[in-house]
Structure formats: C-alpha cells, structure tokens
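[1] Sequence first, predicted model second:
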Amino acid sequence: MKDKEKNDQSNAASDIIDILAELIYTLVADTLVFSWKLISDSLSNNDGVKSLSLDNINDSTQSINSLALGYSTSQKKDLLFSDIDTGRHNLVVGASGFGKTTISENFIENDLRNHISVISFDPKGSTESIITLNSLCEFYGRKMYVFSEHYHTGDKFNLFKGLDTTQAVALIMRSFKWENGFYKTKSETALYQVIREVRERDEVLSFHTILKKLDEEEDKKSKEMIAGLISYLQGICFSSFGRLFDIKSNDEGYNISDIRGEGACLYIGLSTQGYGDIAKGIGKIFLCSLLFHSYEVLKERNSLNDKLLTNPISVHFDELGSILVEDFIDLKNKCREAKIRIYSYIQSLADIDAVSPFLKRQIFENSNNIFIQKQCSPDDVDFLSKSVSTIASKKLTKIIENGVEQNLGTTREAFQYVLHPSMFSRLKIGQCVLIRHDPKCVDIINVRYSKTSEALSTRKAPLTINDRVLIRETVDLYKSTQKTTNIDMFS
C-alpha cells in the first residue's frame, strides 16, 4: 500500500516537472522568436528607409507651397526647404531638359529669402539667366555684380587682390591643363619672376601686365619655353572677357571678399560654347579664387573676417564638369566653416569621371543631399542604386508539388534595392530622387515650379507693380493654405 502511494506521488511529481519543463521550453522559444522578430523588424526598418516603386514615380501630386522644394511621393507631403540642411553641400545629377534649372532657381530663391548671398557659375552665359537672377536679387534687396562678356555693367574684377605671390602664380597655373611637366615648370618659374618684379616696382598686377612682361622676354629660346602660357594669357586678355580684368590700379576691381563683404551676389557667365577652353579656364580661376577666399576667412580672426562670416554665401556650379579641378574637393571639404555652401550641377557622372574617378566618390561622400534626375547610362544607374544602398526584407519560398503551390515553405532574410537601377530611367521631367545621408532619407520628389522666377525672368526693366502682384499671388496662395508662415520676408 505504501509502495503504491510512493509511486503515485512520484508520478505526480514527474508530471509537474514535465509541465514546468514544457512551460519553460515554450517561454524560451517564444522569447527567442520575439527577439528575432525585433531584430528582423529593425533590419527591415533601415532607419525608416523604404523601397520605392513605380507608384511613387506615377504620383503626379504637385506642391503650391513657396517654402517647399516640392512634393514627396513616398511621405505624401511637401518637402520643405527647412527639412534640407543645404549647408552640408548639395549635388544635382540630371540629363539636359529634365529640370536642373528649376531645382537651381528654387534653391537660389530660398537662399536669397533667407539672407544668403549667391554666386552663380553659368557656362551658358545667357541673358535670360542674368535677368532672372538680377530680378530675384532686386526683389530680395540684394545688389548683384555681373561677370559676362556681353552684359555690360561696368564692373571690373581684380582676382589678384589680397593674394601673395605664390597664390597669384597658383591662380593662373591651376586654371588650365599642362600636358608637359617640363614646360609647366618653366612657365611657373617665369610667372614667379614676373609677379615679383611687378610688385617690387609697385606696378598694377593684372593678367594684362603679366602678359606684357612675359611678351617682353628677349631670349628667343626662353620665350619658346613659355609659349603655351603666353598663348593662354592672350586668349584671356584679347577675348571679350579681357576688359573685365583690365584694371588701372591695384585697388580697382572686385574680388570675392569685396562682394561678400557687401552682402552682394555675383553672376559669372562663362559662355563655353563661344569661348571653349578660355571660358573654362576663367571658370577655374574663379573657383580657385573661392578656395583662397575660404582660406583667408579662416586663417585668422579679425574684424573683417568676422564681418564676412556674418554674410553666408551659397555657390551654384552649373555644369560643374566644365570647370572641375581636383582642388574642388579641398574647397568642398573645408568651406563649411567659412559659411560657404556648395550646390553642384552635372548632367552625368561621366562629367566627374573625365577629371578623376576618385573625385566622383569624394564628391558623393561629401554631399549630404544628392538629387538625381533621369539617368540612362547602365554604369551610372548601377553606381547610383548602390549609393542609395539596400534594405533588409523577408523572402518567402513556397513548395510546389505537381504544379500546385503548397502551404509549406520557408522565410529567409534577403536584401533588395531601395531604388532599382531601372527606376532612374523612368523618372519624369520635374522629378528627382533625393538621397540624404543624415538624417537618412531616400525619396522621390515632384519639384515645384517657381512662379516667382517665371514672373521675373520675362521682364526687361526694373520691377513694376504688375511684377509684384504676380509674385504676391504666389505668396497669398500659400498663405491661404497655412496657418503660420514666414511671409514678412516677401514684403
């Protein structure tokens, strides 16, 4: 009898242990499943980045908000300029005719609205571009200087002002390609001698005086060594651009610091179609001037530099490939502290590859905001898709028996493109993909068409009452849809 009771107690204890073991096993299994789900969901979330599809491209919703770049088709809301940290540099890649100019005009107007001076590099050098920018500057109360061979304002430019001899030599030497290192060294040596001589005699330092001194070289062999340099300077001085550099004293003419100190804007028309390598070389000269300006501002703290830092500037390089030099990355890496923000516009990645494949990667890594419009090159779209990166997702595999899908299968982690390479060729006019590094964002934007620029670009005279009415209509339209806006800046 006692043995039977002991057996019953033993069986009961065993049952309890089995139940507890099953509960513990179930709890551990559920915990592991829950933990894996959290990890999986975290991987799939990818900081909020989601895969984009044709539905996003086919969404044609437009923004009428004048404080927005456009409409986000993935977030289903306006993308405000305040959501984009443009101070961390910007890159726009887009085929001709797909809206780079619209993006540029939106950013330029937003910078002017926020009291940021603009420097615009325009390789087309069109009168319409000058009128549009000048009108925007006038509307927002900014003076504008014009560097253009056909738009006469009387402005002259002295890019040697404030430079030491080494910088003055570099300004010229970096502005065009040297195929032969020997002749490059000879030309550089000749420039050092001439510039030192001009300054020792307290003469005017300009492209014209440098050319005159080099041309006076009596030794025929020495002159042959620097024939390429002389020919290049002749191209500048004897072209229609020459009068813009023809100063009569070292105090005459403007440099970047002068223009920034006034809180003014600068249009640089390069007309590469009409002047080819000469126009591109002048563009590189201005680019190097910006690099030296950034250096001077950060070199020491004084009242002048402190004043310059209170006047931030944005620099827009349209068709950057025309004037791109490897020193550009130095400007981009270091100019943020000098309160300079860069906007670069190119038609394709080949524009950068032509200078250096390594430079392409550097420019992408140093641009926080990348706007990509229609691209068709297989190499380019593959690079861009990889730049956007991939996201984690779940891939379901089903078992098929005798041609019939079964309920059995497996689920595994897989990675897919956020934006498939084929999507870049399907972007429409006025659309772009926004890749933002921080905070991480991948989006498709329907870019807003600026009615302000449209109203101003057609005028040929100072702003009229009708011009202001057209612009006011844009403001009022936005004002009617928002409770609070920063409208006072339009007054």
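    Yep, that arrived. Numbers count the residues shown, from 1 in each chain.

[2] going forward, measure contacts between C-alpha atoms and count neighbours the same way
    OK.

[3] ok, the nearest residue to Gln431 once chain neighbours are set aside - how many residues close by?
    With sequence-adjacent residues excluded and distances taken as Cα to Cα, 6 or more residues apart in numbering, Gln431 is closest to Asn446, at 4.7 Å. Using other Cα atoms under 10 Å, Asn446 is surrounded by 27 other residues.

[4] and Asn446, that one's in a strand?
    Yes - under DSSP: H, G, I helix; E, B strand; the rest coil, Asn446 falls within a strand.

[5] Please tell me how far the closest residue to Gln167 other than its chain neighbours sits from Leu163.
    Nearest-residue entry for Gln167: Phe292, 7.8 Å, with adjacent residues in sequence omitted and distances by Cα to Cα, 6+ apart. In this view, Phe292 and Leu163 are 8 Å apart by Cα to Cα, to the nearest Å.

[6] structure B:
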Amino acid sequence: MDPYLSKQREPQQTELDRMIGEIVIYALLGMVGILFFLPALLGMLIFAIVHMFKRESVYYVALGAGLLVLILEFQQGNFFTYFGLISEMNIPYLSSGVEQIINEGNLIAVTVESYVVLIGIALIFTFIFFILTKFFWKKKVTTKSGEVQKQKAEHKYKSFRKNRVSFLNKKQLLYRGKLTNEVFIGYSDFKERVTLQPKELNYHMLATGGTGTGKTTLIASLVEAALQQEKPIIFMDGKGERKSMLEFKALCEAYGRKVYLFSEMDDLTYNPIKNGTPTETRDKLMSLFSFSTEGDGAYYTDIASRYLQLVIKLIDEADVSRDIRTIAKLTNYKYLNAFFREHSIEVEIEVNVEVEVEEDALVGNAAVSQDDDLSDFIVSAEPKPEKIKKTVIEKRKRTVTKLQEGMQVIKKILDEEFPEQMVEGCLTRLRMQLGELLESDLGHLFVESETGIDLQKITDNNDVVIFSISGSRYADYIKKIGKMIILDVNSLVAYRQAKGRKSIFGVYDEFSAYGDRRIVDIVNKSRSAGFECIISTQTLSDIDTVDPIMTEQIISNCNIIATGRVNSSKDAERIAKVFGTYSDQEITQQVEKKTLQTRYESKMGTVREVERFNANPSEIKNLQIGEIFINRKMVEEKDSDTYFRRVYVRNALDLGGIK
C-alpha cells in the first residue's frame, strides 16, 4: 500500500472519530438536560436574581452549598428521591422511563429530601450558568459609531432634525422671557440643551465656517448672553458687511445698550491713541508702519521711535489731547517751535539792574588833620557844590516767556540731541506714513471729540462698540486699523488690571484680515483682565496665508473650538484633526466566495480597537445652515473624553420675544 495514500486517509478517520465523539457528548448532555430540567430552570432563576447584584462570590458559595447538600443526601441514600418529582409529573415516556430504571416500573414517592436534592442540584446549575456566561458565551459586540448610526436611523431623530427651527424658536422665546446667566447656544441633534459655563469663554473660542453656515448666528447667541449679563462688548468685523453689523446693532439696542458703530459710512470719530502711556502710544504708532531694520534704516528707526516718545510726552505735559494729526504736525520742526511758543507762559520776575545816577556833592572843604601843626595858619577855602555820577543796583520787574519744567526738559533734549537737520532728514518717512493714514478715506475720523469712541469709558459704562471695516475694499489699510484697535485694547487691559478685573466680551471676526502674532498674544493676555474672546475666520487656511505659526498659536490657546460648514477638503480634514478622536471598536466580517459572481458574508469576523474622528471631514463639509460642531476642551465627560456635540444653533438675530 502506498504510504502517501495511507497518510491521506489518516486525518479523515480522525475527523470521523471526532464527529462521533461530539455526537455522543451532545447526546449525554441532552439526556442530563432532560432528566434535570427542573433544577436547571430553578438554577437559571437563581442565577438571574444573583446576576442583578453583580456579586461573583455568591456563585462560589452556591457551588459549595450545592455540593455539600448532594454529598449528605447521597450518603443517606436520598439522592434518587429527586426523581420522585419526575414520576409525580407523569410526563409521557420520561416519567415511565425513570420509574422503570430506578424503581422497577413502580411510582417513586416524593419526600422532603426530593426538594432538598432539587435545591442542591439547582445551586450547582447556578454556578454552571455563571461559568458559561463568563468564559464561554459570546458577548454582544457593539461600537459607539454603530450605536450613533442606529439612533440617527430612528424616527424621533429624523423628526427633530426636520422641525429643529420651530423648536429652537420656541426655546429661544422661553430663554428671553427671563433674565439668566445661562449662555444658551442651542440644542444638540439628540435634543440635549447646549449651554456654556459662565467662565468658560474667558479661555477664548475659535469659530470657523464659511458665509451662511451658522457662524454668525453662533456669535449672535453669545453676544446676546453677554447682553443679558450686562457685559460691555467690543466687536471687530474685518468683512465690513453692513447688513450683519446693523443686525447686531439692533440686537444690542433691543437690550437698551448704547452702541458705537465705527465704519466708513458713519461719522463717529475714534482716537486710538487717546489712552495709554507714552511708550504704549509710541508702540501703537510704530507698529502701523514699516521701517527698515538693517544698516542706516535701523538708525533712522531708532531716531523716529525716540522722537515719537518725546513728542507724546510733550503733548501730555502741555495738557493737549493726543491725536494722530497733532503728532504728524510735530514731526515738522517749524511747527514744533511754534508749539513751544504757543504753550509757553509769561511770568513777572525781579532782576537787578545797574543804573548810573547823579548826586550833589560839596567840593573844596577838605577835612583838616588834627595832627598837622600848621593847620592853624591855613585859611579854609569855601566849599563848592558839584554833580557826581555813580552806579547803583536797582530791582526791577520784567515779563519773560517760560516753559513749564517738564516741557523745558523735553525742549532741552530736543535742542541738544535732535537738531533741525536731523529731524528733517530722519523723520521724513514717519511724517509721510502718518500723512498717508490721515489722508485716507477714514483719516478724518481719527480725531479727538467728546462724543467719539473711548474704550475705557465704553467698558466702564457697559456699552457696545462695533468696528466694521471692509477687508476687501481696504486690504492693506484694514491691517493698520486692526492693529490700532487691538493695541488700544492692550491699553484697556492695563487699565482694567489697575482698576479691577471686569468681564468684557470681545469678538474678532474675519481675523485673518488684520491679525498677526502680536495681536494673538494680546488677545491671550487679555484673559487676566477678564476678557472673553471669540476669534472667527472662514477657514484655517485664511490665517495660514498670513502666518501658519499664528494659526497653531490660536488653536493652542482657544479652549472652545466650533465650526460650521467648510467646503475645502483640506480644511475639513484639518479641523477634524483639531477636534480629535475617540476610542471605538471596529468589527470586520469575512467573505465566503460561493460562486464566481456572488460573495456572501461569513459568520466569522474580528474586533479591534480603533480611533475614530469626533467629526469626520465629510460630515464637516455637509453641515447645514445653522448647524455646527463644538468641542469644549475644559468639559470632561465619561471615558475622559472632552465634550463634543453636533449643535443646532438658535437664531439670536431674530429679535422676537426680547422685552
């Protein structure tokens, strides 16, 4: 016989033996199950009760008690009395079969021991069920994403999504019906009310989303919450969309707030250098313009910087209102001399003056010495009157022009260190750039007036100021205006730190139109003075265009991230990464190939741990109007995940219900 053929048959024989063995085992188990179905049912009931309390030690106690009962009953010869219960039930074939095997076909009497044995066997079955559930029974495999998709497929989810606008309007009316400190944004897609904690915005928010995606209504809901809490508001809009700003103005006025709206279409003035120390004001102006930092350029820049600081100190000493026009004039040496003359004062002083005067004197009547022996023989001459001139010191009052002490010190420095030739040569670029700013479309608004914008006064009175400049019309100009406003906010931060911390709500919309790293740093530091800020942009790529490092700065320093729809796949993927991931399970299934054309799913598969996006890029791209994703990093939920929701945002620009 071929040994190769014998080897082929050997595993077939082994497989047959295994199959027969399994049949025998299953048959025995079936017989045991039939004979002991009563204790099995009772054991299942006991298992269900114990399982509710989740105490595994009880199962081991049950096993010990069951074995002890059976051993004692077996020693006393009472074990088979259990089958009296089977005989008593008179089950066809089963009862008669048991009677035939155990009691030669006679009935088996039921005694107390029958029930004791029943309980003992039931306790053992309880332990067997515990072992099966713990080690052998397959647990149901579920995934978080699968559960979410299952809930989204339900009718109540779809119905709420369809009727979300009317639902939000009703909830908004209730919210406006009472004063509250709640920062109410809207509802999640699973009908969960979404609110922010009172101090959460002090750690700043980044909001992204294209036009018409719900970003504006999100900002409006936060503005309304600030109005209800009587916080002052500073709103910087780099898009210049007048319709939206007028809607925000109307919202603020509906709550009885005074609103200052600064734009190219209005006449409200704004003096950005009114407040702050001379050094702060110098930095504001120097940051607006470009100066070379190499070679002679650095020398001229240092001269311009120091000259500006001295001029600002001079204006303060003269008690004159600071404004850009006055500073621009003082870069002209002739106007500087005129300024000194204008602010000098006349004082009356006493001076010593040498004066020649004439006096009458007698000449010829000399004094006679008493020691002269011939004096008695000389006849004295007759004295003659005569005019004599002499110089005397007289005190006279005189009017002189004089500068105050502080101005005099500054004038001395300017005279000694800034000769006219240097001023005219080195300050030409500074004078030209200041002039360009003043001659622009909005230059006439950067003057001091009693009714103009003063951030310190506005925040003290809990008022609202809105700066709205079109970034598309003034692409370069808005950068200078934005810097001036943010640097004025920096002075406000110092003012509030000195006077006392106060919650101030700040919105920096279309931030990429005017932002830079220094402005980001100022916004971050304003937190200590009580500022609650939102930095808003259409896409992260817009900020990347200005400075990619600045983008990462903003993301790192904002503890709330929100986004509406983003159309770019690249931006959607980046925002998804910012939102982060959650741990989940992934279930795979094997495929059995039955025919050449058809594949069928097999019952076999695998389960593995995976990380899934909180918001998939495709979901971000498909968000609807008024729908956002929001991630609150300071709010921790179960499994150490941070708060993340899909939110339907209420439309706070609809003024209905405001009392």
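    Noted; the coordinates are in hand. Given the structure is predicted, the values throughout are model-derived calculations rather than measurements.

[7] More neighbours: which of Phe292 and Leu163 of the first structure?
    Higher neighbour count among Phe292 of the first structure and Leu163: Phe292, with 19 against 15, using other Cα under 10 Å.

[8] what's the residue mapped onto the more buried one from the second structure in contact with, if anything?
    In the second structure, the residue paired with Phe292 of the first structure is Ser491, using TM-score structural alignment. Under the criterion of Cα atoms under 8 Å, 6 or more residues apart in numbering, the neighbours of Ser491 of the second structure are Asn275, Gly276, Glu280.

[9] if you set the cut-off to 10 Å instead, what comes out?
    With contact taken as Cα atoms under 10 Å, 6 or more residues apart in numbering, Ser491 of the second structure is in contact with 273-277, 280-281, 284, 455-456, 485, 497, 522.

[10] Mind listing what's buried along the helix or strand hosting it?
    Per DSSP states H and E, Ser491 of the second structure falls inside helix 477-499. Of the residues in helix 477-499 of the second structure, 477-496 count as buried by neighbour count, 16 or more other Cα atoms under 10 Å.

[11] looking at the first structure, where would I find the counterpart of the very next helix or strand once past it?
    Downstream of helix 477-499 of the second structure, the next assigned helix or strand under DSSP H and E is strand 504-509. Residues 313-318 of the first structure are matched to strand 504-509 of the second structure when aligned by TM-score structural alignment.

[12] Run the chain-centre distance for that stretch.
    In this view, stretch 313-318 of the first structure has its centroid 8 Å away from the chain centroid, taken as Cα atoms, centre = their mean, to the nearest Å.

[13] One more: stretch 283-293 of the second structure?
    On Cα atoms, centre = their mean, the centre of stretch 283-293 of the second structure falls 30 Å from the chain's centre.

[14] Span of it from start to end?
    End-to-end span of stretch 283-293 of the second structure (Cα to Cα): 16 Å.

[15] Give the buried residues for it.
    For stretch 283-293 of the second structure, burial by neighbour count (16+ other Cα under 10 Å) applies to Asp283, Lys284, Leu285, Met286, Leu288, Phe291.

[16] Determine the three-state secondary structure at the aligned residue in the first structure for Ile273 of the second structure.
    Taking TM-score structural alignment, the alignment pairs Ile273 of the second structure with Phe160 from the first structure. For Phe160 of the first structure, the assignment made with three-state DSSP gives coil.

[17] ok, for Phe160 of the first structure, nearest residue in space, not its chain neighbours?
    Phe160 of the first structure sits nearest to Ala168 (Cα to Cα, 6+ apart), 6.0 Å away.

[18] Surely that neighbour and Gln193 touch.
    No - with contact defined as Cα atoms under 10 Å, Ala168 of the first structure does not reach Gln193; the gap is 11.8 Å.

[19] between the two, which one's more packed in?
    Ala168 (21 against 15).

[20] what's the mean distance for the one helix or strand the more buried one maps to versus the second structure?
    Using DSSP H and E, Ala168 of the first structure maps to helix 165-173. For helix 165-173 of the first structure, the mean deviation from the second structure after alignment is 1.5 Å (mean Cα distance after the TM-score superposition for the first structure).

[21] what helices or strands is the helix or strand just after that helix leaning on?
    Where DSSP H and E defines the elements, the next helix or strand beyond helix 165-173 of the first structure is helix 181-200. Secondary-structure packing of helix 181-200 of the first structure (3 or more Cα pairs under 10 Å, 6 or more residues apart in numbering; DSSP states H and E): helix 165-173, helix 207-215, helix 220-225, helix 227-237.

[22] From the chain's centroid, how far away is the first one?
    Here helix 165-173 of the first structure is found 27 Å from its chain centre; the criterion is Cα atoms, centre = their mean.
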